[in-house]
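Q: need a 3D model of the sequence below.
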Amino acid sequence: MKTVGVFDSGVGGLSVLRALLAELPGTRFVYAADSAYAPYGERTAEDVSERTHRITAHLRKEHGIDALVLACNTATAHAIDALRQHHPDLPIIGVEPALKPAAALSRSGHIGVIATRGTLGSTRFAQLRDRLVAASPRPLWFSSQPCDGLADAIERHDLPVIQALSERYISELLQGSPESPAIDTLVLGCTHYPFAGELLGHLSGTGVTLVDTGAPVARRTREVLGLPPAASATAQAPLLLSSGQPAALAAAAQRWLGLHTEARSLLLA
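A: This next block holds a predicted model:
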């Protein structure tokens, strides 16, 4: 049985874990939430990189992972290249805002992107966006909206704040993107955001399709591990670790994934 580490700044990566459990039911998962330091999107690149390296080393030493899914857009943007250099023998799958799938889905060619300020301000995001625009055979627009505080509100399951911030940022995105044609595709560029997907979809309007990264990342992980397509294996209960409050992670896993399992403290050397 393969063991895969799944790492995020908090509970947002559970949206990726949900897709991984469906795609790879016979795999053992160790989910590490660095909730004591969340959200990463409002921390410096140096802080994010340091935490990412420490937790990866812990998952290798203590849990013998065969691969790592970096289920955090900000950690991917700031740390994945150095992480791969430091661990050349470890398959590392990152997540990035799903700009390419969104471009393929969009009819109008105008795509909205909501993400943390750290992700949107990264060189990696700019390069991905610019490559797609340059290679597109038709006009393509990406309108981006940083969503300060939204990942943190989802992390805390603060429903009034999630509502208020979602209304504010979707309004700012749509009002600040008067270009014609209108936005018809919205990229959820943070793994926390799918847990507010129903609300975000309602606020965006019926003509807007939401796109996230969970399913593509799960398929890529299966391919990297060389495993066949999902069979009818019994899913293994993941090990949940949190640097913050383990009970909060367990509650989030129960609320969003239907998992009834305890979480443990993530104790780094």
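
Q: when you work out contacts or count neighbours from here on, use the C-alpha atoms and nothing else.
A: Fine.

Q: let me see the contact set for Ser204.
A: Neighbouring residues of Ser204 by Cα atoms under 8 Å, 6 or more residues apart in numbering: Ile170.

Q: rerun at 10 Å
A: By Cα atoms under 10 Å, 6 or more residues apart in numbering, the contact set of Ser204 is 112, 166-167, 170-171, 173-174, 183-186, 198, 210.

Q: please apply the same query to Lys100.
A: Applying Cα under 10 Å, 6+ apart, the residues near Lys100 are 128-129, 131-133, 187.

Q: following up with a second sequence; could you model it the same way so I can compare the two?
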Amino acid sequence: MALPKFTRSAPIGVFDSGLGGLSVLQHIRQTLPNEALIYVADSGFAPYGDKTSAEILERSIAATDFLLNKKIKALVVACNTATAAAITHLRLHYPDLIIVGIEPGLKPASRLSKTKKIGVLATLSTIQSEKYQRLSAQLSAETSVEFIPQACVGLVDQIEKAEANADQTRLLLKKYLNPLLDANVDILVLGCTHYPFVADLIPELTSAHTPDSEPIKLIDTGKAVASQIQRMLVERDLTTSTSNGDIPRIDAYTNGNPEKLKHACTHWINIPEEKLSVFSFST
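A: Below you'll find the model as predicted:
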């Protein structure tokens, strides 16, 4: 696809397998309040975590092309699984486009851990990816930190159903946390952009294991992604530098349930309804 000429007033495009990327969108909105944003929730094909690499790549290309047709100036792959499976391909095929992915925060976690044992909550696809395997092995060799991955099968589905606080969600999360707590981890990496939406449950579910020690620290890389996209826009002189004080609108697209996406935008990350437009798409 021929890329459009990038302009300062063009929007930033963000896509995820579903609603999880809203946790990243929130950080981008806070870091770059003058920028127009377009969000794509590929909920009709969620979750990505149980898909093959080829299927995830196909969906990532479809979402990217959809956003390029909206004349975006930068792309954020707000999905750990899609980043692992597709970002190398996307950067090769769209070399002129700013593309920022999201990866589990293994590096910051390795610097903070005192026990040298770090739990990584992620999808099975992310854990099995070459990108994750290579990075975790490299950091373990350099720092003597042990990364203990935990595939959280079914957790994304619960969040997509807007049941983050449901009993089933708590049971699933407790099931996945217990082996990590038994291994004496002191850091938990949230290796999926959906997981920040259940982060409030973690202190409650881990407190019994750590009554006399510091609470387990959580690593969420959404803020770092927002800072990176800001740096890259500044380098290319593509930031929206003027504002009349009015917060730009956010256009959100889904091939799932539009009302569910609207509810998540307005209730999970507090986007005012008057600043939000939600559309269906069939890509």
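
Q: hmm, back to that, looking at the contacts of Lys100 of structure 1, which are in helices?
A: Counting by DSSP state H, the contacts of Lys100 of structure 1 place 128-129, 131-133 in helices.

Q: pick the one among the residues you listed closest to Arg51 of structure 1.
A: Leu128 (24.3 Å; Cα to Cα).

Q: surely that closest one and Ala103 touch.
A: No. The criterion here is Cα atoms under 10 Å, and Leu128 of structure 1 misses it with Ala103 at 11.9 Å.

Q: can you pick out the residue with more neighbours from the two?
A: Ala103 (21 against 15; other Cα atoms under 10 Å).

Q: what number of residues lie near the residue lying closest to Met1 of structure 1 once chain neighbours are set aside?
A: Closest residue to Met1 of structure 1 apart from its sequence neighbours, by Cα to Cα, 6 or more residues apart in numbering: Thr27 at 6.0 Å. Counted with other Cα under 10 Å, residues neighbouring Thr27 of structure 1 total 21.

Q: what's Val156 of structure 2 aligned with over in structure 1?
A: Under the alignment by TM-score structural alignment, Val156 of structure 2 pairs with Ala151 in structure 1.

Q: Three-state assignment for its match, please.
A: Using DSSP: H, G, I helix; E, B strand; the rest coil, the structure places Ala151 of structure 1 in helix.

Q: what sits against it?
A: 9-12, 38-42, 115-116, 157, 162, 165, 190-193, 195-196.

Q: show me what Ser243 of structure 1 aligns to in structure 2.
A: Per TM-score structural alignment, Ser243 of structure 1 is aligned with Asn255.

Q: my guess is that match meets Gly18, correct?
A: Yes. Checked against Cα under 10 Å, the pair Asn255 of structure 2 and Gly18 is within contact range at 9.3 Å.

Q: higher neighbour count, the two?
A: Gly18 (29 against 17).

Q: structure 1: which residue goes with the more buried one?
A: Gly18 of structure 2 maps onto Gly10 in structure 1, by TM-score structural alignment.

Q: can I assume its match sits in a strand?
A: No. According to three-state DSSP, Gly10 of structure 1 belongs to no strand; its state is coil.

Q: so who does it touch?
A: Counting by Cα under 10 Å, 6+ apart, Gly10 of structure 1 has contacts 31-40, 71-72, 151-152, 154-156, 191-192, 242-244, 249.

Q: could you write me a ChimeraX select line covering just the buried ones among the contacts of Ser204 of structure 1?
A: Selecting only the buried entries of the contacts of Ser204 of structure 1 in ChimeraX, with 16 or more other Cα atoms under 10 Å as the criterion:
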select :112,166,167,170,173,174,183,184,185,186,210
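
Q: export the contacts of Ser204 of structure 1 to CSV and tack on distance to Leu120 of structure 1?
A: As requested, those are exported to CSV (distance: Cα to Cα, whole Å):
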residue, distance to Leu120 of structure 1
Gly112, 12
Ser166, 17
Glu167, 20
Ile170, 16
Ser171, 18
Leu173, 14
Leu174, 17
Ile183, 18
Asp184, 20
Thr185, 17
Leu186, 14
Glu198, 23
Leu210, 18
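
Q: just the ones in strands from the contacts of Ser204 of structure 1, please.
A: 112, 185-186, 210 (DSSP state E).

Q: aligned counterpart of Tyr169 of structure 1 in structure 2, please.
A: In structure 2, Tyr169 of structure 1 lands on Tyr176 (TM-score structural alignment).

Q: adding distance to Ala253 of structure 1, write the contacts of Lys100 of structure 1 out as CSV.
A: What follows is the contacts of Lys100 of structure 1, written out as CSV (distance: Cα to Cα, whole Å):
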residue, distance to Ala253 of structure 1
Leu128, 31
Arg129, 32
Arg131, 36
Leu132, 35
Val133, 37
Val187, 23
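
Q: and which of those is nearest to Gly258 of structure 1?
A: Nearest member of the contacts of Lys100 of structure 1 to Gly258 of structure 1, counting by Cα to Cα, is Val187, at 25.1 Å.

Q: okay, the closest one and Glu50 of structure 1: tell me how far apart.
A: Distance, Val187 of structure 1 to Glu50 of structure 1, using Cα to Cα, to the nearest Å: 28 Å.

Q: which of these two has more neighbours?
A: Val187 (25 against 12).

Q: state the distance from the more buried one to Glu42 of structure 1.
A: Val187 of structure 1 is 19 Å from Glu42 of structure 1, by Cα to Cα.

Q: among the contacts of Ala151 of structure 1, name the ones in strands.
A: Short answer: the contacts of Ala151 of structure 1 in strands (DSSP E) are Ala115.

Q: now, of the ones in helices among the contacts of Lys100 of structure 1, which are buried?
A: When these are checked against 16+ other Cα under 10 Å, the ones flagged as buried are 129, 132-133.

Q: all set now, cheers.
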